[in-house]
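A.B. asks: generate a structure from the sequence data that follows.
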Amino acid sequence: MFKISKKEVKDILIAFVVISLSFTILYSNRNTDAFLLFLPMVMIGVGLGFILHELAHKFAALHYGYWAEFELWMPGLFIALISSFFGFIFAAPGAVVIYGNSMSKKVNGIISIVGPITNIIIAVIFLLGLLNFGIFTSLSNEILFYLANIFYLGFAVNAFLALFNLLPIAVFDGKKVFDWNPIIWIVITGIAGYLVYLSYTGGVTHLLTL
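C.D. replies: Got it, this is the predicted structure:
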């Protein structure tokens, strides 16, 4: 049964706010006017990406009979905020902690990979919105501007979150996926890496100037 405690809701909301602020600082280049403009748009992409990523881990763990709950990691919150001022983000505000008996590498790998895959799916949905942006051109220029940025930021942030979490180090998802199946890790990481590459090319970022 899917259950979520009040503490877990509070932890997710705090992490969501801090990660949203961090990405907004990064994309606004610390400009106050740009910060206020980008914050609500970033929150849409981060909200979908961060919350659904963690819930994917939780649902997968529950599916295999384990109890799982998201818990904040306070040092990670501060690192995320501080790193955003230096042009990058170390996004590790917390994680879904799984409680239960011993777990096989396969189950651990599957539970771990569903988070990045969720981010990849969300990134592709936003990318499809960008690639088919012509269907929205009947809207006003102001609405087009906001819509283009929501699509782009949702795409870029989720692509980054997928690739970042697939790093094969320490307690990241990528380490558990790699230990389970290196081939699957290479394929999924390659997809995430390509999406991140696209997010930094002129092919999609030109929409930001609409």
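A.B. asks: drop to CA atoms for contacts and neighbour counts, all remaining ones
C.D. replies: Will do.
A.B. asks: what sits closest to Pro75 if chain neighbours are left out?
C.D. replies: Of all residues not flanking Pro75 in the chain, Pro93 sits nearest, at 7.6 Å (Cα to Cα, 6 or more residues apart in numbering).
A.B. asks: please provide the structure for the following sequence as well, for comparison with the first:
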Amino acid sequence: MRFSGRELRDLTVAWLALGLAFTFFLDNGLATGLLRGEFPVGEAARTFVLSLLTVGVGFLLHELAHKVVAIRFGQVAEFRADYSMLALAVAAGLAGFLFAAPGAVYHGGRSITKRQNGLISLAGPVTNVLLVAAFFPLVFLDGLLGSVGGLGVVINALLAGFNMIPFGPLDGRKVLAWSKAVFAVSFAVCAGLAALALLGPGLAFG
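C.D. replies: Modelled structure (predicted):
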């Protein structure tokens, strides 16, 4: 699997921008501190690393999963960042809101079937579900690892659930267009995980 220079740049910028956006969202005291001219560097660095390891990894692997499956089906596929949306995500984080539309993997080439297109789309949410399982054991640890585990579970569960909504450009719409049965099962799993993540008290921070 090859990456162009532009794609590597876009992935890196999107990863860092999402990390920054979620840093401000998760710790809104940082934005207040900036306004007062007081910025706790140590606290900000910890939250930034936490965001990169959870939100960033969830986003990167979600998009790369789309790319891997698309290439397997003979497509040319590359990630393109949406810089205006990334700027909006950082601004939203500063304002205490959650917004993330960093870009997408675009693919094209020879004609593909609805099944293949559905599998390309399904690869992203499935990857997030697998990441939920990977992060979950860390929830029971103390300190930074526990925080990474808790936030990793919540973020990836929400990414899976959100992307399976059958609307607009989201993955769920393409999966539904391919197979109602596959959509029903995958949506139930992803939405169920998202609901559990939202209802789990204190899970995000271990």
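A.B. asks: what lines up with Ile150 of structure 1 in structure 2?
C.D. replies: Aligned by TM-score structural alignment, Ile150 of structure 1 pairs with Val148 of structure 2.
A.B. asks: and after the helix or strand containing its match, which helix or strand comes next?
C.D. replies: Following DSSP states H and E, one finds Val148 of structure 2 within helix 143-163. Heading C-terminal from helix 143-163 of structure 2, the first helix or strand you meet, by DSSP H and E, is helix 171-178.
A.B. asks: neighbours around Asn119 of structure 1, how many?
C.D. replies: 30 (other Cα atoms under 10 Å).
A.B. asks: for Phe78 of structure 1, same thing?
C.D. replies: 16.
A.B. asks: rewinding a little: what sits against the match of Ile150 of structure 1?
C.D. replies: Taking Cα atoms under 8 Å, 6 or more residues apart in numbering, we find Val148 of structure 2 in contact with Leu50, Leu53, Thr54, Phe135, Leu138, Val139, Phe205, Gly206.
A.B. asks: at 10 Å what do you get?
C.D. replies: 47, 49-55, 135-136, 138-139, 141-142, 204-206 (Cα atoms under 10 Å, 6 or more residues apart in numbering).
A.B. asks: of those residues, buried ones?
C.D. replies: For those, a burial check counting by 16 or more other Cα atoms under 10 Å picks out 47, 49-55, 135-136, 138-139, 204-206.
A.B. asks: spatially, which two of these are the most separated?
C.D. replies: Pairwise distances across these peak at 19.1 Å for Thr47 and Phe136 (criterion: Cα to Cα).
A.B. asks: on that earlier part again, and the residue nearest to Pro75 of structure 1, how close does it get to Leu52 of structure 1?
C.D. replies: 15 Å (Cα to Cα, to the nearest Å).
A.B. asks: higher neighbour count, the two?
C.D. replies: Pro93 (23 against 18).
A.B. asks: find the nearest non-adjacent residue to the residue positioned nearest the centre of structure 2, please.
C.D. replies: Nearest to the mean C-alpha position of structure 2, counting by Cα atoms, centre = their mean, stands Phe59 at 3.1 Å. Leaving aside its chain neighbours, Phe59 of structure 2 sits nearest to Trp15 (7.6 Å; criterion: Cα to Cα, 6+ apart).
A.B. asks: so which elements touch the helix or strand hosting the one you found?
C.D. replies: Using DSSP H and E, Trp15 of structure 2 sits within helix 5-26. Judged by 3 or more Cα pairs under 10 Å, 6 or more residues apart in numbering; DSSP states H and E, the packing partners of helix 5-26 of structure 2 are helix 29-36, helix 41-51, helix 57-72, strand 75-81, helix 83-94, strand 103-109.
A.B. asks: if anything else comes up later, I'll come back, but that's it for now.
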